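Undergrad: model this:
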Amino acid sequence: MSTDAQLLTREWVKQLVIGEGLCPFAHPVFDTLLIDVSHSSDLETVTAEFMHLLQRVAEADPQQLPTALFVTPEVLHDFDEYWNWVGICDNLLYQLGYEGILQLATFHPLYLFEGEDEADMSHFTNRAPYPTLHIIREAEMEAVLASATKPERIPERNRKHMRRLGREGLLKAMPALAKSRVFDDQR
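TA: Next up is the predicted model:
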């Protein structure tokens, strides 16, 4: 059963992450990408669901489940609250024995890089329609990075691309973002 949050997140990955080349590693796993949406408004329940997904990914065959997105449309709307929760999730990953096996990447509708002007388009490299954690297999990431040309330049290239694209270009690439919190100027 697909949900609106699941569909919008999948569209975001297809149109922006892959379509705009933000992650050159996303296209090969797109067809097997698991998007797990928590519909709970209770953070304790959401955290338990996240722990279950961590275990599921860690124990799955990497060919069957190479990566997963955990989406939380009902909670963590405040970026600082989300960032604190990410720290808890990182700690849980360590406590569950998955350090060195799995890692997390962070996305939020109001993502802000420390030290960047709030209006800078660079933040949009990590802005997703909903608070999201990306569970990545470290071995897979290391293999992909070893075959990539100058992977250390990807973050800066993405920031420059978002600045060139601008708000209008981003909305042209994915009009559905206009209805999401990604462009919510109310912080």
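Undergrad: Only C-alpha atoms from now on, for both contacts and neighbour counts.
TA: OK.
Undergrad: residue ranges for the helices of this protein, please.
TA: Counting by DSSP state H, the chain has helices at residues 4-12, 43-59, 79-95, 138-147, 154-173.
Undergrad: so can I have CSV of these showing distance to Val71?
TA: Listed next are those as CSV, based on distance: least, Cα to Cα, whole Å:
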stretch, distance to Val71
helix 4-12, 8
helix 43-59, 9
helix 79-95, 12
helix 138-147, 20
helix 154-173, 21
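Undergrad: out of those, nearest to Leu33?
TA: Closest to Leu33 of the helices of the chain is helix 4-12 (Cα to Cα; 8.8 Å).
Undergrad: Show me what the closest one is packed up against.
TA: strand 34-37 (3 or more Cα pairs under 8 Å, 6 or more residues apart in numbering; DSSP states H and E).
Undergrad: now the other sequence, so there's something to compare against:
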Amino acid sequence: MHTDNQIVAQTLKWVRTFIVAQDICPFAQRELERESIRVEVVRSKKTEVALEELMVEVQWLDEHPETETTLLVFPTLFKSFEHYLDFVELAESILIDQGYEGIYQLATFHPDYCFEDTEPDEASNYTNRSPYAMVHLLREESVEKAIEFYGDTDAIPERNIAKLNAMGSAVAEAQLQRCYEPDVSAGSNR
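TA: Next comes the predicted model:
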């Protein structure tokens, strides 16, 4: 079992080496450079506790406007993608019930992510495949500003699907697996 620090490092490596390097999300690099991405590891084994932790994180973001976004990582929960989707549905309902509709939104990532109407081995699924099950809490106001700046964001998913289909599942999976490898020290002379 990886430590929380290792999970944070692996998650950030995935963001850097896949999400940013492959330009899956054109907005991620700016937040990495600003160090405004928070990664929190939740080791709960119960969905109810994970939902409570989600709301704790929402409150934390309310109190820390300098942090743009949070990746809430669940290394011990949601091994099943279907179970994860059930959690996401509950999480979105709780955000609405607690008055956070229009303030925060969730982006979803899972190691076995599979879009509706796709086969599990299709490369396009890698746009949302991650080292661990996680939800990405986004400030809706920031999303709106990014869309205003970027322009036609509707083209991003189609572009990503084409890019990943050209890359192929094997290459995408290899890139995902590299996130688990320790980084070699920048000062190494090897």
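Undergrad: Out of the helices of the first structure, which is closest to Ala119 of the first structure?
TA: Evaluated with Cα to Cα, the helices of the first structure place helix 154-173 nearest to Ala119 of the first structure, the distance being 10.4 Å.
Undergrad: how much does that closest one stray from the second structure?
TA: In the superposition with the second structure, the average deviation recorded for helix 154-173 of the first structure is 1.9 Å (mean Cα distance after the TM-score superposition for the first structure).
Undergrad: And the contacts of that helix?
TA: Residues from elsewhere that reach helix 154-173 of the first structure (Cα atoms under 8 Å, 6 or more residues apart in numbering): 15-16, 22-23, 120-125, 177-178.
Undergrad: Quickly note the distance from the residue sitting nearest the centre point of the first structure to Gln95 of the first structure.
TA: Nearest to the mean C-alpha position of the first structure, counting by Cα atoms, centre = their mean, stands Phe107 at 4.1 Å. Phe107 of the first structure sits at a distance of 22 Å from Gln95 of the first structure (criterion: Cα to Cα, to the nearest Å).
Undergrad: Over in the second structure, tell me which residue corresponds to the residue nearest to the centre of the first structure.
TA: Phe107 of the first structure maps onto Phe109 in the second structure, with residues paired by TM-score structural alignment.
Undergrad: What's the local residue count around the spatially closest residue to its match that is not a sequence neighbour?
TA: Leaving aside its chain neighbours, Phe109 of the second structure sits nearest to Asn128 (4.8 Å; criterion: Cα to Cα, 6 or more residues apart in numbering). For Asn128 of the second structure, the neighbour count with other Cα atoms under 10 Å is 17.
Undergrad: so who does Asn128 of the second structure touch?
TA: Contacts of Asn128 of the second structure (Cα under 8 Å, 6+ apart): 108-110, 113.
Undergrad: ok now do the match of Phe107 of the first structure, which residues does it touch?
TA: By Cα under 8 Å, 6+ apart, Phe109 of the second structure lies in contact with 128-130, 132-136.
Undergrad: looking at the residues you listed, which has the most residues close by?
TA: Counting by other Cα under 10 Å, top hit in these: Met134 with 29 neighbours.
Undergrad: Please give me every residue in contact with that one.
TA: So Met134 of the second structure contacts 71-74, 108-110 (Cα under 8 Å, 6+ apart).
Undergrad: Tell me the counterpart of it in the first structure.
TA: Aligned counterpart of Met134 of the second structure in the first structure: Thr132 (TM-score structural alignment).
Undergrad: Distance check, the nearest residue to its match once chain neighbours are set aside against Leu33 of the first structure.
TA: Distances taken as Cα to Cα, 6+ apart put Val71 closest to Thr132 of the first structure, at 4.5 Å, once the chain neighbours are dropped. Separation of Val71 of the first structure from Leu33 of the first structure (Cα to Cα): 13 Å.
Undergrad: what residue of the first structure takes the place of Thr153 of the second structure?
TA: In the first structure, the residue matched to Thr153 of the second structure (TM-score structural alignment) is Pro151.
Undergrad: So what's the residue count around the nearest residue to that match once chain neighbours are set aside?
TA: Closest residue in space to Pro151 of the first structure, ignoring its immediate chain neighbours: Leu145 at 6.2 Å, by Cα to Cα, 6+ apart. For Leu145 of the first structure, the neighbour count with other Cα under 10 Å is 15.
Undergrad: Hmm, Leu145 of the first structure is touching Glu138, no?
TA: No - checked against Cα atoms under 8 Å, the pair Leu145 of the first structure and Glu138 is beyond contact range at 10.3 Å.
Undergrad: gap between stretch 103-119 of the first structure and the chain center?
TA: Averaging C-alpha positions (Cα atoms, centre = their mean, to the nearest Å) puts stretch 103-119 of the first structure 11 Å from its chain's average.
Undergrad: Okay, buried residues for it please.
TA: 103-104, 106-112 (16 or more other Cα atoms under 10 Å).
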